[in-house]
Each structure stands twice: as C-alpha cells, then as structure tokens.
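**Q** Provided below for reference: sequence and predicted model.
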Amino acid sequence: MRRNNREKLMYHLQNELNFTFKNIALLNEALTHSSYVNEHRKFNMIHNERLEFLGDSVLNLAVSDYIYKKYPYDPEGNLTKIRANVVCESALALIAKKIKLGDYLLLGKGEEATGGRDRASILADALEALIGAMYLDKGFKKTQNVVIRLLEKEIIEVSKKGELFIDYKTKLQETLQRNRNRKSEIEYKIIKEEGPDHDKKFYVLALIDKEEFGKGYGRSKKEAEQMAAKEVLIRMGVKYE
C-alpha cells in the first residue's frame, strides 16, 4: 500500500474515533497483523500483538471503572456480568465492524484471501491493540472516553437485558458455583493447533477438577474455549439460550 493512501486511511480512522494520535506509528502498529509482518520481514515492521496484550487490560479497567460509577448499587456479580458481555470477542468484533476497522488492517495475502478482515478474532484483537495504542499515546482518561463512546450502548443494553452475547465460560462458572458444594477448578487446555498462521484452528479441552468434561475448537483460543464450555453445559443439561 502506498504511503499517501495509508496516511489517508489512518487520518479517516482518527476522525471516526475523534482521537488524534501524537505518534502515528502507534496507530499503524495497532493495525498491523502478524501475517503482514511475516510476509514483509525485510521492512522490520512490528505487529500488533504486544499492543493487544496491553489494550486488553486497559479495556477491562476502562469498562470496570465506568460501570462501577454508573451503577453504584449493583452487586459485584452484576458488574462482572456486564463487563464480561461487553469485552468478549463477539462484542468487540461487533464494535470493530461498526467502525469498519477491518478496512484499515494490514494483512498478509493468505489472511486476506481467507476473509481475515471480517474474522471476529482478528477484529477483536485489533480493537484491543488500538486501545493499547491510544493509552500509550494519550493516557488512560482520553482512551476511556473513546472506549465508553464505542461501548456505552452495549453496556446499557446488557444492564437492562442481562445479556448481550452468550458467554458460555461465565455461564459454566456460575452453574458450577450454584450446583456444587465446593469451588471447582475449571481449566481450558489447548491440545492441538492445525493450519497455517493465517488460517489456524485451535482445539481445547475443558477440565473440571482435572477431569475432562468437554471439547471445543475455533479460529482463536478464546472461541475454542467458549465452544468447550458450551459442550460442558450441554452435557450438564443446562438451558443457556
């Protein structure tokens, strides 16, 4: 992609976010997928996975701080459920699609060819990376303003309906807490990975107190864990829909 075109795209995204970067390189890094870096090694580019790691924590704090103040009489359990629903992969991917984040990503040819711009895991990760980049550029408060502007509608909807997307992992945890006399330890273990980097599948076991209860697979580790938890719920006869 030509430099001028790239700069125009990033300028447009900043307008959409109402956030102007002091260090535009951070924005470009947040929008750079590992598949693109792998195909352009000679340019010594940096992909967005470190920013994604940081952005995940910033996102959780931004939402936690907001709902703690907005709902002063809600118990911890309700606040946890609201947060879990709005920071899950499905919700983040939905927000990313609303701002057309996929249009701005630098993807490798293989990832591009297999629909990477619309893949939930890539979009959710890119949004977290974008949040991490904003935090490094202008600090927590201005980043939180953008986060809440993007997520406020979903937060309010969850607070009213109790659910936006089905979070099978949270539902499994709640079910075990209700139905067992002691606190059970849930573990999600990756047992296999298949496919190239741009089209990977992850296979996960759901273990309860070290005993296998379910399996799942998906295009991301998060999705595979959710599917494994869903299978456990089905085996337990829990109605979750």
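**A** Looks like it arrived, so ask away. Numbers count the residues shown, from 1 in each chain.
**Q** contacts and neighbour counts: CA atoms only from here.
**A** OK.
**Q** check contacts around the residue lying closest to Leu123 once chain neighbours are set aside.
**A** Once its chain neighbours are removed from consideration, Leu123 has its nearest residue in Ala93; the separation is 5.2 Å (Cα to Cα, 6 or more residues apart in numbering). For Ala93, the contacting residues are Ala120, Ser121, Leu123, Ala124, Leu127, taking Cα atoms under 8 Å, 6 or more residues apart in numbering as the criterion.
**Q** Please settle this for me: is Ala93 part of a helix?
**A** Yes: note on Ala93: a helix contains this position according to DSSP: H, G, I helix; E, B strand; the rest coil.
**Q** Show me which residues of stretch 93-111 are buried.
**A** Judged by neighbour count (16 or more other Cα atoms under 10 Å), stretch 93-111 contains these buried residues: 93, 95-97, 100-102, 104-108, 110-111.
**Q** want to throw these into TSV with distance to Glu152?
**A** Formatted as TSV, the buried residues of stretch 93-111 follow (distance: Cα to Cα, whole Å):
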residue	distance to Glu152
Ala93	15
Ile95	11
Ala96	14
Lys97	16
Lys100	18
Leu101	18
Gly102	21
Tyr104	23
Leu105	24
Leu106	28
Leu107	29
Gly108	33
Gly110	35
Glu111	31
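**Q** So for stretch 144-162, what gets flagged as buried?
**A** Buried residues in stretch 144-162, counting neighbours by 16+ other Cα under 10 Å, are found at Gln144, Val146, Val147, Ile148, Leu150, Leu151, Glu152, Glu154, Ile155, Val158, Ser159.
**Q** for comparison:
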Amino acid sequence: MGIGGEAQPDRARLLNVSDDVAAWVGEALGVHPDDPAPFVRALTHSSHAVGQAGGSYERLEFLGDRVLGLVMAEWLWEAFPDEPEGQLSRRFNALVTGAVCAEVARGIGATAYVRLGKQARDDGAQHGDNLLGDVMEALLGALYRTAGLEAARAAVRRLWADRIHADDSAPQHPKSALQEWAAANRRGVPAYSIVDRSGPGHAPRFTIRAAVGTDEVTAEGTSKQEAETAAARALLDILREQPATRRKRRR
C-alpha cells in the first residue's frame, strides 16, 4: 500500500504535466501532439533530469538547431531573391542567435513550462537567454521528430514572421560593424576581454570590456558572446557620437 500510495500521486502529476504541455504546444506551435513526452523533454533542464525518465533537452536542442538553420536559410533564400550570399548570411546570423530564440520562447510563454531543479529555479535560470534559447531549439527538434519538417517550417515562419522583414537592409552584427568603423577611422582592431564571470554554471553572467584605442565600455550578458555583442553595440554608439574633429586628431 505504501509503495502504491506513493507512486500514484507521482503518476498523476506526470499525467497532468503532459496534458498541460500538450495543450500549450497545440496553441504555441500549431500542432497538438499525440505523445507530449518529447515536448516535456524539450522543456526539461539537466538540473531536473537527474534521476528522471526521458532525460534533458540537450539532444533535442542539437537537432532543433539544425532544423532552425535549414528552415531559416530556405526562407531567406526565397524572401530575398536578389541578395548575395554575404547579405543573406548577415540576416541568417541575426535571426538564429540564442538571444532571438530566447525572445521567441518568451513570446510563446515557454518560461512557465520549463522544468528545472530547485536550485536552478531559485537562481532564476528559467529567465536567462542561454536556457530559453536552448529550449526553443529543443522544441523545434521535438516538433520535427513528431510532426515532420513541414510542421517545423510552419512554426518557424509564424514565430519569426515579425523579425525576418523587420529591417529593409540586411542587419550587421555589432562586432562586425565596430570592426568596420574602427578600420574606416584608422583606430585599430577592437579588443575584448573578460572582466568578470559570476553566477552558477547553469545561469552564468559575463562582464566583457570592449576597447578601441583608449575608448572602452563594459557590458553584461548570460554568455560570453552575448556580453561581447552588447559591449560592441554600446561602444559603437559612443564612438559614432564623438565629434568628427576628435576622430581626425586620432589619425
């Protein structure tokens, strides 16, 4: 009785989780899964997966990253038929970043369904770009496995629709833009260095310094890449606001 009595609530709780996730997936991704287990896994962080059946989202994230890449490349190729490869690559790189995937995940309400260990949740890992970006890719991997490429394509095109045409010109990554500005103004190559790394392994915070000559700025992010991008963007804004006479004296 004791064993059966303890197992029953666990089984019921798992069924409730699956039902909730299935309903949410139907609304968020446009497909109501017959088997919600892959989507539950896509929402499960390794801190929760220890000792649990099904494992974490990591393998589905690996797959979903490739699915997103293929669908996005195909979409850009169709949407911008006159653009050369370089401009298409700029658009692609701007649309598949972890930060953008995290924004999409927040937009569909994934934060409420992420499954974390207690410490990770207490640390706020469910709100970080790193985790939410991974979850979004894992969800696309689960969608591809359960419903096929067409369903994944439809979901990406719907969820990224406001972003693909957000800028008439191909966006340029802030680090590339900073490097081009520095070269055009004879200021040397931008340098990046880690000032600080804090937080637990599942929710790190990086502080990065970006410098061009004597001008520098620091910025934070949940990954080294995110912090470098933020620092490059902030420094570029500062440099562009400098009076032209000051830039000339530096040459």
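**A** Now that the structure is in, tell me what you want to look at. Remember, predicted model here, so these are calculated numbers, not experimental data.
**Q** ok, back up a step: corresponding residue for the residue nearest to Leu123 of structure 1 in structure 2?
**A** Structural correspondence for Ala93 of structure 1 with respect to structure 2 (TM-score structural alignment): Ala102.
**Q** Report the separation between its match and Trp160 of structure 2.
**A** 12 Å (Cα to Cα, to the nearest Å).
**Q** ditto for Gly69 of structure 2
**A** Gly69 of structure 2 sits 13 Å away from Trp160 of structure 2 when distances are taken as Cα to Cα.
**Q** residues near the equivalent of Arg117 of structure 1 over in structure 2, how many?
**A** Arg117 of structure 1 is assigned Gln126 in structure 2 as its aligned equivalent, the criterion being TM-score structural alignment. Summarising burial for Gln126 of structure 2: neighbours were counted as other Cα atoms under 10 Å, giving 23.
**Q** Asp65 of structure 1 too?
**A** In terms of burial, Asp65 of structure 1 registers 12 neighbours under the definition other Cα under 10 Å.
**Q** For it, pull up the helix or strand it's in.
**A** Under the criterion of DSSP states H and E, Asp65 of structure 1 resides in helix 49-70.
**Q** What residues of that helix count as buried?
**A** For helix 49-70 of structure 1, burial by neighbour count (16+ other Cα under 10 Å) applies to 49, 51-52, 54-56, 58-59, 62-64, 66-67.
**Q** whereabouts in structure 2 does it align?
**A** The alignment of helix 49-70 of structure 1 onto structure 2 (TM-score structural alignment) covers residues 58-79.
**Q** quick revisit: would you say the match of Arg117 of structure 1 is within a helix?
**A** Yes: read with three-state DSSP, Gln126 of structure 2 is one of the residues of a helix.
**Q** And the residue lying closest to it once chain neighbours are set aside, how far from Ser193 of structure 2?
**A** For Gln126 of structure 2, ignoring the flanking residues on the chain, the nearest one in space by Cα to Cα, 6+ apart is Thr111 at 6.0 Å. Noted for Thr111 of structure 2: a distance of 31 Å to Ser193 of structure 2, by Cα to Cα.
**Q** ok, now Thr97 of structure 2?
**A** 21 Å.
**Q** What of Pro36 of structure 2?
**A** Applying Cα to Cα, the value for Pro36 of structure 2 to Ser193 of structure 2 is 43 Å.
**Q** mind checking the SS state of Glu187 of structure 1?
**A** Applying three-state DSSP: Glu187 of structure 1 is strand.
**Q** Which residue, other than its chain neighbours, is closest to it?
**A** Counting by Cα to Cα, 6+ apart, the nearest residue to Glu187 of structure 1 once its immediate chain neighbours are dropped is Leu207, at 5.0 Å.
**Q** who's in contact with the one you found?
**A** Taking Cα under 8 Å, 6+ apart as the test, what Leu207 of structure 1 contacts is Ile186, Glu187, Tyr188, Lys189, Phe213, Gly214.
**Q** element containing it?
**A** strand 201-208.
**Q** Next, the buried residues of the very next helix or strand once past that strand.
**A** Remark: after strand 201-208 of structure 1, the chain's next helix or strand is strand 211-218, criterion DSSP H and E. For strand 211-218 of structure 1, the neighbour count (16+ other Cα under 10 Å) marks Phe213, Gly214, Lys215, Gly216, Tyr217, Gly218 as buried.
**Q** Remind me what the longest helix along structure 2 packs against, helices and strands.
**A** Of all the segments of type helix in structure 2, defined by DSSP state H, the longest one is helix 2-29. The contact analysis (3 or more Cα pairs under 8 Å, 6 or more residues apart in numbering; DSSP states H and E) places helix 2-29 of structure 2 against helix 37-42.
**Q** Could you tell me where the helix it packs on falls in structure 1?
**A** Counting by TM-score structural alignment, helix 37-42 of structure 2 sits on residues 25-30 of structure 1.
**Q** Lys169 is in contact with Leu176 of structure 1, correct?
**A** No: taking Cα atoms under 8 Å as the definition, Leu176 of structure 1 is not a contact partner of Lys169, at 10.8 Å.
**Q** Roughly how far does Phe62 of structure 2 sit from Ser56 of structure 2?
**A** According to Cα to Cα, Phe62 of structure 2 and Ser56 of structure 2 sit 12 Å apart.
**Q** One more: Gly107 of structure 2?
**A** Distance from Gly107 of structure 2 to Ser56 of structure 2, by Cα to Cα: 22 Å.
**Q** So for the helix or strand hosting Leu178 of structure 2, what gets flagged as buried?
**A** Assigning secondary structure by DSSP H and E places Leu178 of structure 2 in helix 174-184. Within helix 174-184 of structure 2, the residues that qualify as buried by neighbour count (16+ other Cα under 10 Å) are Pro174, Lys175, Leu178, Gln179, Glu180, Trp181, Ala182.
**Q** Can you lay out those residues as TSV showing distance to Phe92 of structure 2?
**A** Shown next, in TSV, are these (distance: Cα to Cα, whole Å):
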residue	distance to Phe92 of structure 2
Pro174	14
Lys175	15
Leu178	19
Gln179	19
Glu180	19
Trp181	22
Ala182	24
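**Q** now, among those, which is nearest to Gly201 of structure 2?
**A** Nearest to Gly201 of structure 2 out of the buried residues of helix 174-184 of structure 2 is Lys175 (Cα to Cα; 25.7 Å).
**Q** what does that closest one align to in structure 1?
**A** With TM-score structural alignment as the criterion, Lys175 of structure 2 lines up with Lys169 in structure 1.
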